[in-house]
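K.L.:
any chance you could fold what I've pasted below:
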Amino acid sequence: MQIKELAAATGVDAETIRFYEKEGLLPQPARLANGYRNYAPAHLERLSFVRHCRALDIPLADVRSLLGALDAPQEACADVNNLIDDQLSRLRARLISMMALEKQLLQLRSACSGEHAHQSCGILNELVAAAHGEACLCHGGKSG
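P.N.:
As a prediction, this is how the structure comes out:
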């Protein structure tokens, strides 16, 4: 199959497929006489695996490790377990961060009822004050 067919079958755009080839995540396909790439069913399976890993937000370096484990089925899977445990840790840290962000946004949202003109909007005032405070921090906490 050609790259456009592989892209359509997996939902991965052609540029990303070429990138994965350059990164060694996909083997180079055979070339037809006209120079077009000719992908085999194995490419479809491997690309589907990579796509699923990426949908789980697994970094490319870890996807590469998982592909290595897939290519060496006789090896113990402790490294695979550790990789997924690390991904879970990263996910949990992001969840904590996202909950803190939600709390900040809820506090910000409570600063305005939506009944005032923009110049007296509590949300805008809070954002300006926070931006000013950050700008001041860049100069050792002093303005100007």
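
K.L.:
drop to CA atoms for contacts and neighbour counts, all remaining ones
P.N.:
Will do.

K.L.:
quick one: secondary structure of the most centrally placed residue in the chain?
P.N.:
Using CA atoms, centre = their mean, the residue of the chain that lies closest to the mean C-alpha position is D57, 5.2 Å off. Remark: D57 carries the secondary structure label coil [criterion: DSSP: H, G, I helix; E, B strand; the rest coil].

K.L.:
next: R51.
P.N.:
Reducing the assignment at R51 to three states with three-state DSSP gives helix.

K.L.:
quick check: it vs L70, distance?
P.N.:
Using CA to CA, to the nearest Å, one obtains 15 Å as the distance from R51 to L70.

K.L.:
please give the structure of this sequence too, so both can be compared:
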Amino acid sequence: MFTSHDGLCGIGELAEAAGVTVKTVRFYSERGLLPEASRSAGGHRRYGPGALERLRLIRSLRAFDLPLPEVRRVLDEDEGCAPGGVLEDAVAGQLRELGSRLRELRWREAALRLVQECPPGERADRLLLVGALTAPPSTAPLARFWRAWLPARMPARSTAAFLDVAVPQPPDDPRPAQVLAFARLNALTLAPCPDVGGRPQPEAHRTAGARGAAVLYAGLAEAYELAAVHLRRDREPHGGEALDSFVDAYARAYGIRDTPDFRRLLARQLAADPRIDMYWELVAEVITPPGARAEPTPGAAHDWLHAALTVRPTASAA
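P.N.:
Predicted structure coming up:
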């Protein structure tokens, strides 16, 4: 490749052969990525036959935005000075980073479309609403909201199980409507906790206590699954297994029997408890794919079961 008698080339010749500037060659040389073979009598860098291939490899790696330390490790692996898998790990890391950046850009695009497509009179308020979100948004405010809502000493495993259901994950490629729904969720959870009659939490939390609440939420999860079957079929609230499971969750948490009097009392208690229906409506908007029917949320199942309890307060499958 090189025409000199000793098979070496100068920095200018190497730069020309690689299609880069002398400044680029000098930059990689000074950082130890492109070792020189020797120096001329005048102190100029001289490079061996392998320098061109190495420089091209460096340029290829940098074209994928690999940082210099990663490039060095890949070069060391190529020379047998590092364990295998360095290049694969570096590529995998870049793919993860690229995926995160693409997700961020999709959220920003959907947010901009949301502002662009809304009526002019609403743009300022909507811009403030979506501008409060990161891209993609954090679920931390939602989790903090529920941790304040749940009993303080509820077992960690039970709390984590509930949060998995109650805190929706932002979609990777959102529609503008999903961005708006998540922005409203964010604003809702950052506002003061819902308060009805001076009681910011359901009566069930105080009656059951922290340990009883774990039993309660485990039982409610089963009841909600049963109710979801009826919701998907558009059935009106009625008595049966779902309602019995719902009432049994409260009875076991309170340590009392399921009786007609208990059901009447429970119906009145649930009617007076704080409502966060808006939260669950927004969750349904966030998690529902385009064109799909919204899956029943725990909030929708709870409302269906409470309505069934109100319609048939003393009915039991037992």
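
K.L.:
quick one: TM-score?
P.N.:
TM-score of the superposed chains, computed with TM-score structural alignment, normalised by the length of structure 1, equals 0.65; 118 aligned residues with a CA RMSD of 3.0 Å.

K.L.:
report the longest helix in structure 1, please.
P.N.:
Ranked by residue count under DSSP state H, the longest helix found in structure 1 is helix 78-109.

K.L.:
and it against structure 2, how far off on average?
P.N.:
Taken against structure 2, helix 78-109 of structure 1 registers an average deviation of 2.6 Å after superposition, with mean CA distance after the TM-score superposition for structure 1.

K.L.:
re earlier: corresponding residue for the residue nearest to the centre of structure 1 in structure 2?
P.N.:
Using TM-score structural alignment, the partner of D57 of structure 1 in structure 2 is D65.

K.L.:
residues in contact with the residue nearest to L127 of structure 2 when sequence neighbours are not counted?
P.N.:
The shortest distance from L127 of structure 2 to any residue other than its chain neighbours is 6.2 Å, reached at V115 (CA to CA, 6 or more residues apart in numbering). V115 of structure 2 sits next to 123, 126-127 when contact means CA atoms under 8 Å, 6 or more residues apart in numbering.

K.L.:
could you redo those as TSV and give each row distance to W149 of structure 2 and neighbour count?
P.N.:
Rendered in TSV, the data for the contacts of V115 of structure 2 read as follows (distance: CA to CA, whole Å; neighbours: other CA atoms under 10 Å):
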residue	distance to W149 of structure 2	neighbour count
R123	32	15
R126	27	19
L127	29	15
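
K.L.:
could you tell me where stretch 86-102 of structure 1 falls in structure 2?
P.N.:
Using TM-score structural alignment, the residues of structure 2 aligned to stretch 86-102 of structure 1 are 93-109.

K.L.:
and E30 of structure 2, how many residues sit next to it?
P.N.:
12 (other CA atoms under 10 Å).

K.L.:
which one in structure 1 is aligned with it?
P.N.:
Mapped onto structure 1 by TM-score structural alignment, E30 of structure 2 lines up with K22.

K.L.:
can you check L180 of structure 2 too?
P.N.:
Mapped onto structure 1 by TM-score structural alignment, L180 of structure 2 lines up with nothing.
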